[in-house]
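K.L.:
Sequence unavailable; structure follows:
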């Protein structure tokens, strides 16, 4: 199931005959190594048991050199028969708590009563003995080796087919680990390279330069970029404005083709782009790979969406008139990008503006300008005309505000903090564009909660809270920074959460054992530590600083767990953007919903519960942009979980969803009276806007 969700090759056999055949193969290998191991075979399948017994005898093994195992209460006749042969039989049963034990027994019961189960075929269906002991007949897929990654063919702009998410790299496979390590070495050899501005298809140098460093080792220079000012900003606006007429009038298919080609190029460089984000943004390999695959998804999805929206729609069928509904781009777009998803979010915002016909000025985050330079290179290599994508690293207070107020900027797309987003909204309203009101799409912060119900599966609750709260050191707007736990589950949940969090490795992002990498900068670390200090004054520290040895350099913050947190506490209300989680105990579901919704944000939320009634109620009443049930609350996938919130979490529709591109377009309607003298065009021509 997980493999299917990820788009990976199926890692298990899907035919019982394949499973049986592999079991016998492995049994033979184990028996051949009986001088160093003690083979034991658990099965109720007489054919499987007989194969193991006969193989042991062919190898000359004594009857006590191996053992057979069967579950208490199942296949008693088989146990008796095997025992009569003088062989060792171990009868086993689950020991421990009642509910998990019952679940185990139910699973065994389902397996042993399945249609292709040996026990069912023997004792219920009365299958012939010859059929039951016949050797397994493997399928054609038996012993095939899956590819490192599924092959993804380039998208044909003329017939793109349905959208399918790009598979993540499966780092449990050695070839993927080796490919990533090789890419990391390659990228490190290129560190220190300089990247000029890119305006109107030309490289532009500046006196000022910006250094990009490794958050895990700030002394390591990742690269330098030219650092623009107002003069370069004016040049970028002029270049975008000059490119607008031709790009606006390009067909949707021509614009979508650029995105599809960029996706193809990005796939080819996926490991190197991941490695670059490991070094520049301190993203562990799985997080970095997820960033790349999401970027590819945005390119593929928005390309298809533009083809869908680009087809004019005939409205109504009244005789004697023809009404056509279609879209045009808004104008010049300014993209202000965040550092925490330096490729994915930047690609999503930029490609959405580009494919809808709006030339783009890209102002990347100052912490991650090098990965942004690579995106611009890929888009130009994919065919984006000069001036349609302009790369402008620059200080926010000096240049960002200047561009937001610029009269020739028509559209502003922003992802970042609530404070910065509200300032952009205000400035854009006070400084309209040359031809109209500026459109602002702003994705802002979150203060997200997971509700843990009284009947929650605590294995799931702990695992998903830890992943949601501490993945990428909590530096996600979707991260879980609050856990609202019903009283009946609170104490056991907290005890397990603390120990699970204690087990997390804090360290360099390139280390595969690292779960909590450094935060992005010294300033970010200081801000997080100020919230930790506030938490120490207003709550109980259930898990404090880690005792593990961390590197001397790097912006590390150990995970923290606070309990006894009041719903109105600072650490329960303000976005921290770090590895800090506040646990809030509540009496019942009514209080849980009140607490979970009692913040100014409404981005993500979660529920861990076994109760269908609770799930149904939370689905209705926990009003956030993305609600996740019995899973983590981070890692939204394009199309499947279109992402975005409301209240103070954002202005605009969901990224990666069917409404997102509409924000970059203006609708138009043309009505024509077709009851005229002379030539009347056909409906087919009119429907195509010709």
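P.N.:
Everything's here; your move. None of these values were measured; they are calculated from a predicted model.
K.L.:
make it CA atoms for all contacts and neighbour counts henceforth
P.N.:
Fine.
K.L.:
ok, then the element right after the helix ranked longest in the chain?
P.N.:
The helix that spans the most residues within the chain, counting by DSSP state H, is helix 285-310. For helix 285-310, the following helix or strand on the C-terminal side (DSSP states H and E) is strand 313-314.
K.L.:
Packing partners of the longest helix of the chain?
P.N.:
helix 252-268, helix 270-280, strand 321-329, helix 344-355 (3 or more CA pairs under 8 Å, 6 or more residues apart in numbering; DSSP states H and E).
K.L.:
With mean neighbour count and distance to residue 178 as new columns, can those be given to me in TSV?
P.N.:
What follows is the helices and strands packed on helix 285-310, written out as TSV (neighbours: other CA atoms under 10 Å; distance: least, CA to CA, whole Å):
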stretch	mean neighbour count	distance to residue 178
helix 252-268	23	16
helix 270-280	26	10
strand 321-329	18	44
helix 344-355	27	24
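K.L.:
this is the other structure I want to compare:
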């Protein structure tokens, strides 16, 4: 098929705040075709694109604009963007169908990507401070008198996040990397794969038209960007998804190898599904295994980095697994153009991709594999108009299952056919199953189907070090599970070895990937000023009125109140024991309490002291404090006996306004001391306070 540069649209890039396409009189672009029909859809070219200018624009305009907002403000923008894209999903589904994706495939890509935006929009507000710095871990005392402290903080990297994505998830691939980088405050340059980059560009146009994201926070390069790493340095990060060979070329680039550019990769993965010896035909675990295997070789036509490539089963069940999978495929899989009704499996993304999968299968057959299900011949398909026949220009392929007489064949554990292909191989015992799974050389995910806790434990301890994620399916979770092949934003996505050695997602962990951890040392007052969190030893204000009378607009970190002493009596302890039913011997039996090495005799309940502490610091009249919603970091340090006294010192430690509500959270540093100023208890009181 041929076309001139003016016959079809060129997929645009979006750089430096504007849409860009190459000069029509320039070099011809790469052709992109409809996966089902072979129709020419578009040309892709970046000839003449100023990649250095795009990097500079991100570092200057993008960094400056994102730096104006806090984590919570960025999180709200992610939520707003998710809602905007969610309202336009149908348009993206129509574009996605051209890549051979069924509606279900498109849901995984498009709705999955939007779901990541929603997740980070929520987690950013729930788990991060309403500021621009994250404090990591506890404060370290570096001087005996408390005048010199150290701690760790995360702050955003000062450069750009370059995100190079694979062809199989053109929307999810962009959004799952964008969300944590944006939340961290780092601008992104997205480079999608050429075969499906037109889908990414369609989503990008919706994003740009919304006007939601700050200037410079997101740019798109459609086409080749081989010179992009040349313009990066230690301030920047490259996140890559694709083949291991391309990842290795990137790792070897001077700016990455020696120039300090951060680099993370998610690459090839010969993922496994392991069937426990207890999961025989007729059990829920066997059924779950078959459902998962068939789903993973047919969803996205098997073009998923998380797809099951090796089904490792008891040697005596190989034929049963093939037969059950074949029955399910014949009963449920309708191959054809995804725009036709009832089609459940579409084409591969391109003819080139089809040729690559066929070539890989041929190599596996030559290495000893046997074709147990399916054919390499051109299959019959359902066309877009509902008619049946072949599609000579389409990239269709039947689901294939291979079996291996030799379970240790190198090709089984080294060759990945990135399509609707899986191998079924037998093991002799659980230790052998673990060994075969590990031969994948490092994988993104493994599924274990068993209802035997001992089998599960042996498999987990054996394979965890070789996998980024392990899913256990049994009769209790098989229906509710998100599935083998579905990374979720809450958990890390990545794996060791041939899987790339990187991590993506994982909740707030992914945000930290785009941040620098720095050890900060200084006085309590200095660290309080730098982090916005009060540190023990920093100044406190006791003479500015009771802090519970102050709304957030007036309350300041360091505002404090110190109570008078209150004496504890035996009658108080006995009354609390009787009222609560907590008659533990340390509070009721003098002889037993004295025999305990921790207590001087009968002592007050810890929760009695906490209750008294609240009574000592609370201001009872209605005011800005709306509710107490918890305690954190509670420790009891010194027992309090009858005759001792306690007092509480309460200090505003951290103030977190909510962007969308008329109140915010305040964490108060609470310290209980006795009449000798010994520490009795330390904890944080959490309250909701009106703005």
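P.N.:
Good, I have the coordinates. All values reported here derive from a predicted model rather than from experimental measurement.
K.L.:
What is the resulting TM-score of the chain superposition?
P.N.:
Scored by TM-score structural alignment, normalised by the length of the first structure, the superposition of the two chains gives a TM-score of 0.65; 489 aligned residues with a CA RMSD of 3.0 Å.
K.L.:
Flag every buried residue along the longest helix of the first structure.
P.N.:
Neighbour-count burial for helix 285-310 of the first structure flags 285-307, 309-310 (criterion: 16 or more other CA atoms under 10 Å).
K.L.:
My reading is that residue 689 of the second structure lies in a helix. Confirm?
P.N.:
No: using DSSP: H, G, I helix; E, B strand; the rest coil, the assignment for residue 689 of the second structure is strand, not a helix.
K.L.:
one step back: now render the helices and strands packed on helix 285-310 of the first structure as TSV, adding distance to residue 23 of the first structure.
P.N.:
Converted to TSV, these look like this (distance: least, CA to CA, whole Å):
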stretch	distance to residue 23 of the first structure
helix 252-268	37
helix 270-280	36
strand 321-329	60
helix 344-355	43
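K.L.:
Looking at the ones you listed, which is nearest to residue 377 of the first structure?
P.N.:
helix 252-268 (9.5 Å; CA to CA).
K.L.:
That closest one - contacts with which helices or strands?
P.N.:
Applying 3+ CA pairs under 8 Å, 6+ apart, one finds that helix 252-268 of the first structure contacts helix 285-310, helix 344-355, helix 369-381.
K.L.:
Residue 309 of the second structure matches what in the first structure?
P.N.:
In the first structure, the residue matched to residue 309 of the second structure (TM-score structural alignment) is residue 481.
K.L.:
Who are the contact partners of its match?
P.N.:
447, 448, 449, 469, 474, 572, 575, 576, 580, 581, 582 (CA atoms under 8 Å, 6 or more residues apart in numbering).
K.L.:
go on, residue 675 of the first structure?
P.N.:
320, 321 are the contacts of residue 675 of the first structure under CA under 8 Å, 6+ apart.
K.L.:
Try it again at 7 Å.
P.N.:
Counting by CA atoms under 7 Å, 6 or more residues apart in numbering, residue 675 of the first structure makes contact with residue 320.
K.L.:
Against residue 685 of the first structure, how distant is it?
P.N.:
Note on residue 675 of the first structure: its distance to residue 685 of the first structure, by CA to CA, to the nearest Å, is 16 Å.
K.L.:
Residue in the second structure paired with residue 507 of the first structure?
P.N.:
By TM-score structural alignment, residue 507 of the first structure lines up with residue 336.
K.L.:
tell me the contacts of its match?
P.N.:
So residue 336 of the second structure contacts 343, 345, 346, 347, 381, 382, 383 (CA under 7 Å, 6+ apart).
K.L.:
of all those residues, which comes closest to residue 35 of the second structure?
P.N.:
Checking those one by one against residue 35 of the second structure (CA to CA), the nearest turns out to be residue 347, at 6.0 Å.
K.L.:
give me the number of residues near that closest one?
P.N.:
34 (other CA atoms under 10 Å).
K.L.:
is it fair to say it lies in a helix?
P.N.:
No: Residue 347 of the second structure: not assigned to a helix; according to three-state DSSP it is coil.
K.L.:
Many thanks, have a good one.
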